[in-house]
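*Asks:* let me see the structure of the following:
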Amino acid sequence: MGLSGGELDRMAMAVLQPGFEGTEPPDWLRRALGEGLGGVVLFARNIARNIARNIARDVARDVARNNARGSVAALVADLRRERPDVVVAVDEEGGAVTRLEAATGSSWPGNLALGVAGDESLTRRVARQIGRMVAAAGITLDYAPVVDVNADPRNPVIGVRSFGSDPDEVGRHGAAWIEGLQSAGVAACAKHFPGHGDTVTDSHLALPAVRASREVIERRDLPPFRAAIAAGVRAVMCGHLLVPAVDALPATLSRAVLTGLLREELGFDGLVVTDAIEMRAVSALHEPGEIAVRALAAGADAICVGVSSAQGESVYALRDAITGAVRDGRLTDERLAEAAGRVRDLAAWYDARAEARAAVARDADEGLGLAAATAALRATPAEQAAAPLTKAPLVVHLAARPSQAVGRATPLKVGQAIEEILPGTATAEVDGDGHLPDLSEAGRPLVIVVHDAVRHAWMRRLLEEALRARPDAVVVETGMPGPPAGRLYLTTHGNSTASARAAARWLTGGA
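*Replies:* Model (predicted):
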């Protein structure tokens, strides 16, 4: 292609999507945007928190949300002044994974709750409202939805982020979510190709392997991605996964996966973006520049970099690694130009949908988040006739450390949501090293809240201990359901502020 040094530098910058520190663009980022940086990814750390965390009351939490959304819109506007067509990305899945509502918890239930509710029109409406929020901030690309099929209930990083364990249901709800989000003028991104559901390792910490046969992968993991592509999804994120039935290389670095399977076999022609390259699944194998080069050569178009150095040196090092690989012949300039072109195409798609974003701004769907979360509640015994809580309970949360995908999100806890309705509610939080509080207070109902008890032996042990002392306790599971326990077992199928409020209202009779 015969590119000049300056053209090659700009093309290499165009395929990078780095994160940064702070609530204003640092000087290095402004300079990089002027030098062709194609994208930026936002995290909770970039969103100003003007109200204290874990706020209990509706009015205060609404103020916090509005402040956060206003701050990120101003930040994005600042970025666009440096480069109008910059692709600004964010992880806004709803449920446990939220960046724009990290300080208050998501107003929307997550994917498993929507899958359990079983209404694709509801899924589409929820995604459109998430799109409304993302569009109001001026964001181009939402790294959502997760369309992994949650084949292993022990999965530490997917779980309630998946629509479920049935490929067809995941495909239908994934397509509806994509349609809803993109109707708001924001690009969706199906993840994590070719499927992260049948793993027991968190790719933030190590390289997971999907040991299934090619036949099983075709039947179980690929249908939701086919459905996403048919729905017109604008981007696909590859997972840092080893899939031996397809290739001996991790998917992010595999031409067989990204080009052979995704491009040629599934027919996807949109943007392929990597998961964050500092995740240990790949960072333990290669230096960042080498990961970027190999991913681009394999067929990726955009390199997500969650963490950048304070002065941006790491971003420029990635640029130099990419240009060096082109000069050395390890990466063709045609492949780099193709990748940069897909980044520009996504930006152009976003620019062409200003009217859709203006329309969705006028389309508030009040009460939808709570209604959707309520539709996902399931109780055992199902014939429970009366509200189990008529006076302030003791609520004990058995809490494990959330996965890194959840990040800094701080949803309203079930105990806090109950306290909004029943003042005087007492709460306690116990982790894997802790001990149960005194449960014997006469006359006070007991609620035990667990999250993914099926994955945590210590949590099951403490739950059994609590139920031996108080067989009358109500148990609320906010993660993957397990065997019913307690006088009443209520499952929310997700951990969000919306789900906590839905559970509290159900337990107290809908007050």
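
*Asks:* use CA for all of it now, contacts and neighbours both
*Replies:* OK.

*Asks:* thinking residue 307 is in contact with residue 278, fair?
*Replies:* Yes: with contacts defined as CA atoms under 8 Å, residue 307 counts as touching residue 278 at a distance of 7.2 Å.

*Asks:* surely residue 477 meets residue 495?
*Replies:* No: if you go by CA under 8 Å, residue 477 and residue 495 don't touch, sitting 9.1 Å apart.

*Asks:* more crowded one of these two?
*Replies:* For residue 477 and residue 495, the more surrounded residue by other CA atoms under 10 Å is residue 495, and the numbers stand at 29 against 23.

*Asks:* the more buried one looks like it's in a strand, true?
*Replies:* No: counting by DSSP: H, G, I helix; E, B strand; the rest coil, residue 495 falls outside a strand, being coil.

*Asks:* which residues does it contact?
*Replies:* For residue 495, the residues meeting the contact criterion (CA atoms under 8 Å, 6 or more residues apart in numbering) are 95-96, 109-110, 411, 478-479.

*Asks:* need the contact list for residue 296.
*Replies:* Under the criterion of CA under 8 Å, 6+ apart, the contact partners of residue 296 comprise 302, 331, 335-336, 339.

*Asks:* whoops, residue 359 was the one
*Replies:* For residue 359, the contacting residues are residue 184, taking CA under 8 Å, 6+ apart as the criterion.

*Asks:* ok, now residue 273?
*Replies:* Each residue near residue 273 by CA under 8 Å, 6+ apart is listed here: 235-238, 300-304.

*Asks:* can you check residue 128 too?
*Replies:* 177, 179-184, 360.

*Asks:* what helix or strand is it on?
*Replies:* Using DSSP states H and E, the secondary-structure element containing residue 128 is helix 120-136.

*Asks:* which residues are contacting the very next helix or strand once past that helix?
*Replies:* Counting by DSSP H and E, the element after helix 120-136 in chain order, helix or strand, is strand 141-142. The contact list for strand 141-142 (CA under 8 Å, 6+ apart) reads 87-93, 134, 186-189.

*Asks:* let's see this one next, to set against the first:
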Amino acid sequence: MDEQVLLRVLGNLFLLAFDGTVLSKELQKLIEGHYVGAILLTSKNLESAEQAMHLITSLQYCAYRAGYERPLLVAIDQENGSLNSLVDKSITQFPSAMGMAAAASPGLTRKVAMATASELSCIGVNWIIGPVLDILSASRPSPLGVRSFGDDPITVLAHGLETVRGFKNAGVACCGKHFPSYGDVKFADGTELSMPSMDATMEDLQNRAVIPFRVCGQVGLSAILVGGYSLRIAGKTISYACLEKSVVHGILREQCHFDGVVVSECLTMESLCEDIGISQAVTRAVRAGCDMLTICQSHQAQLEGIAALKLAVQDGVIPLQVVQASNNRINAMKDGCTSWERALCPQGPTRLADLHMEHLALSGEAYRGAISLVRDAVDGLVCIRNLPNDKEVLLLTPLLEPFPSTATRRTIQETATTFRQFQLAPGEDTFQLFGTILAEHLKVRLTHTSYSSNGLRPLHEELISRSSAVIIMTADATRNTYQYGITKHVNMQCRYQPDEDGRARPLVVVALSSPHDFLTDKDINTYICTYDFTTPSLKNLALLLAGKLDSTSKLPLAAVQPAKLDTLERQTNAAWLVESYDGTRDWLGLEKFMRLISTTPESLDFLSPAGRANDEGSKRKCFVVRNSSTGTILGLLVTLIFQSQSDGQIETVLVDPNRKGVGIETSLREHALRYLASIRGFPGAGIGST
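*Replies:* Predicted coordinates:
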């Protein structure tokens, strides 16, 4: 294949992110010199809808001038709720996935998805990294929380299908995530700072986790993102799902019959870079069956990844027909969601503003359904609604940064003068507007204060004792455990310290995100979940508390109980990228490697930067498996060619003791044998020291 054609094919397989809000010189070089196929935009790239459109158009013009046959894929995470990469007054706010599932109308979910995609299409976005198709665990809270439609496969499938159809109707590609499922992961040390893992039998995967991916793939799902977590199936431990052929090709391609684009998790994950490095990750992801390789950060890592793929193809580690097939699938997706006419001339802000006005009613309908009265065992809401005007209600809220929507910022600024006589701590202003609205609806005196991980102070105790009712808000209390403890304390105080009339104070607990916070705690008599704390959500909460809105939504979760976490194991086998030894690049790593293995061959002087290990006139040729991100040498092989060129051998094979049995030695030997066989007149190879 022609060198230039090969560069275009290989570049098309990369999905890259970058820093900044304009087309940088580094990104321009990646487009013009390496022909990258897709760009991932994140919140750090996006300031407004108009700025986003100018940025995207500049990216497309850069690709057009570089001679691209098809436009760039321009991807964005826009899951609605509290997780949006682009926030602007002309971008309509909709509920989270779980909020939509609570509304219990798949048809409404399709309309919301189509509205979201239509608005993003106006500014040039042609690919949404969503929907989340993970089914949450039925036995423990999940870090995905409200990003998922729930823990019932039928619910997740129904809303996932309609989301895919909504995106497709708007002419925007989509990418289901995080195959095979991030919904049931555990963490080795109980915190989300450790590597997530999932235990499952093949039957579990087929009958539960992969169902939404399999079915959505059959109705037009453009792409599927495979996660980067550890997976243990039938006793075999896989360190990174997206690097494992039995997962990507075996389960996704063969068992689920998915023929769209397979996207890898970001290959610059810290654990992955420290473990094997970006070059090895790129090679293994493609060999596993991934079509598109995600590299989210570090320009240097992106260059390393592109170079590694080229080397792997040239060396035969990755067959050329494999990358050609991936290129064809990516081009087919591009043909379905973009064209040069659409890419260079998006509909723009005027059309976006018109759509936004059309979608406001849809947003209102969705948010009215996205609030759940989980239980009200003792008619706590009735008690609050019937309080006399001279009674006091206490509102306790955690310190949270306001959701970064223009509407939220504007309303906070507009009401700031009302509270300027108070000194507010960071995060205290998030619920100021809500408190004002609630007081107007309830027609009572309302006192609002915040609480934090420092616990309750005497002032809190005094406010509780003088109030006639308490409303306390939590946000992911299963992770922010101080919120759980404080809420339980307030509940006990309300129950056992009667008010001035001798009655127990009504307590209403509101979960602002996941309903898991107090889902199974029946000591909390009145419990509401809003699924996010955006402005529309909080306004509806005020209406519900005041009796002006009925909650008819369905809780999209079963009762859950905490479960113990298991430890992780390492993957046992893989193919590794082998590179020629470079003394200047690899010498420091080699010195550390030799100290690690505590052994030294008779002479390795030729490996020093001044040596001639890979000189054409040298009798030796050396190869390494290395972590390109850290410079760590994981394995070394030395071949010896006799002067007659009629015979040769593998002289030395050394492998990091901590990496034995994971395929490094096999990859080195196979590469060396291919090299020796390529030498003219060379009949075979012997084996030297190991």
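
*Asks:* what TM-score do we get after superposing?
*Replies:* Scored by TM-score structural alignment, normalised by the length of the first structure, the superposition of the two chains gives a TM-score of 0.84; 482 aligned residues with a CA RMSD of 3.3 Å.

*Asks:* so how far is residue 386 of the second structure from the closest residue to residue 380 of the second structure other than its chain neighbours?
*Replies:* Setting aside the residues directly before and after it, residue 380 of the second structure is nearest to residue 506 in space (CA to CA, 6 or more residues apart in numbering), at 5.2 Å. With the distance defined as CA to CA, to the nearest Å, residue 506 of the second structure ends up 11 Å from residue 386 of the second structure.

*Asks:* got it, and residue 137 of the second structure?
*Replies:* For residue 137 of the second structure, the distance to residue 386 of the second structure equals 39 Å [CA to CA].

*Asks:* who's more crowded, these two?
*Replies:* residue 137 (20 against 12).

*Asks:* ok, that one - contacts?
*Replies:* Contact analysis of residue 137 of the second structure by CA under 8 Å, 6+ apart lists 151, 183-184.

*Asks:* the longest strand in the second structure is where?
*Replies:* Among the elements of type strand in the second structure, defined by DSSP state E, the one spanning the most residues is strand 632-641.

*Asks:* what's that strand aligned against in the first structure?
*Replies:* Per the alignment by TM-score structural alignment, strand 632-641 of the second structure matches no residues in the first structure.

*Asks:* name the helices or strands packed onto that strand?
*Replies:* Helices and strands touching strand 632-641 of the second structure, by 3 or more CA pairs under 8 Å, 6 or more residues apart in numbering; DSSP states H and E, are helix 583-597, strand 620-627, strand 648-655, helix 664-678.

*Asks:* can you rerun that using 7 Å?
*Replies:* Judged by 3 or more CA pairs under 7 Å, 6 or more residues apart in numbering; DSSP states H and E, strand 632-641 of the second structure is in contact with helix 583-597, strand 620-627, strand 648-655.

*Asks:* right, so those: which one is the most enclosed?
*Replies:* Greatest average neighbour count among those goes to strand 620-627 (a mean of 24), per mean count of other CA atoms under 10 Å.

*Asks:* now that strand: how far from the chain's centre is it?
*Replies:* Relative to the chain's own centre, strand 620-627 of the second structure is displaced by 34 Å; criterion: CA atoms, centre = their mean, to the nearest Å.

*Asks:* now the angle from the longest strand anywhere in the first structure to helix 120-136?
*Replies:* For the first structure, the longest strand by residue count, based on DSSP E, is strand 187-193. Here strand 187-193 of the first structure runs at 110 degrees with respect to helix 120-136, directions being taken by axes from the mean of the first three to the mean of the last three CA atoms, to 10 degrees.

*Asks:* among the contacts of strand 141-142 of the first structure, which one is most surrounded by other residues?
*Replies:* For the contacts of strand 141-142 of the first structure, neighbours were counted using other CA under 10 Å, and residue 186 has the most, 31 neighbours in all.

*Asks:* what do we get in the second structure for it?
*Replies:* When the two structures are superposed using TM-score structural alignment, residue 186 of the first structure falls opposite residue 172 in the second structure.

*Asks:* check residue 164 of the first structure too.
*Replies:* For residue 164 of the first structure, the residue aligned by TM-score structural alignment is residue 150.

*Asks:* pretty sure that match contacts residue 99?
*Replies:* No: the pair residue 150 of the second structure and residue 99 does not pass the contact test of CA atoms under 7 Å, sitting 9.6 Å apart.

*Asks:* of those two, which one has the most company?
*Replies:* For the pair residue 150 of the second structure and residue 99, the greater number of neighbours falls to residue 99 (36 against 30), based on other CA under 10 Å.

*Asks:* the first structure: which residue goes with that one?
*Replies:* In the first structure, the residue equivalent to residue 99 of the second structure is residue 113, according to TM-score structural alignment.

*Asks:* assumed its match was part of a helix.
*Replies:* Yes: following the definition three-state DSSP, residue 113 of the first structure is counted among the residues of a helix.
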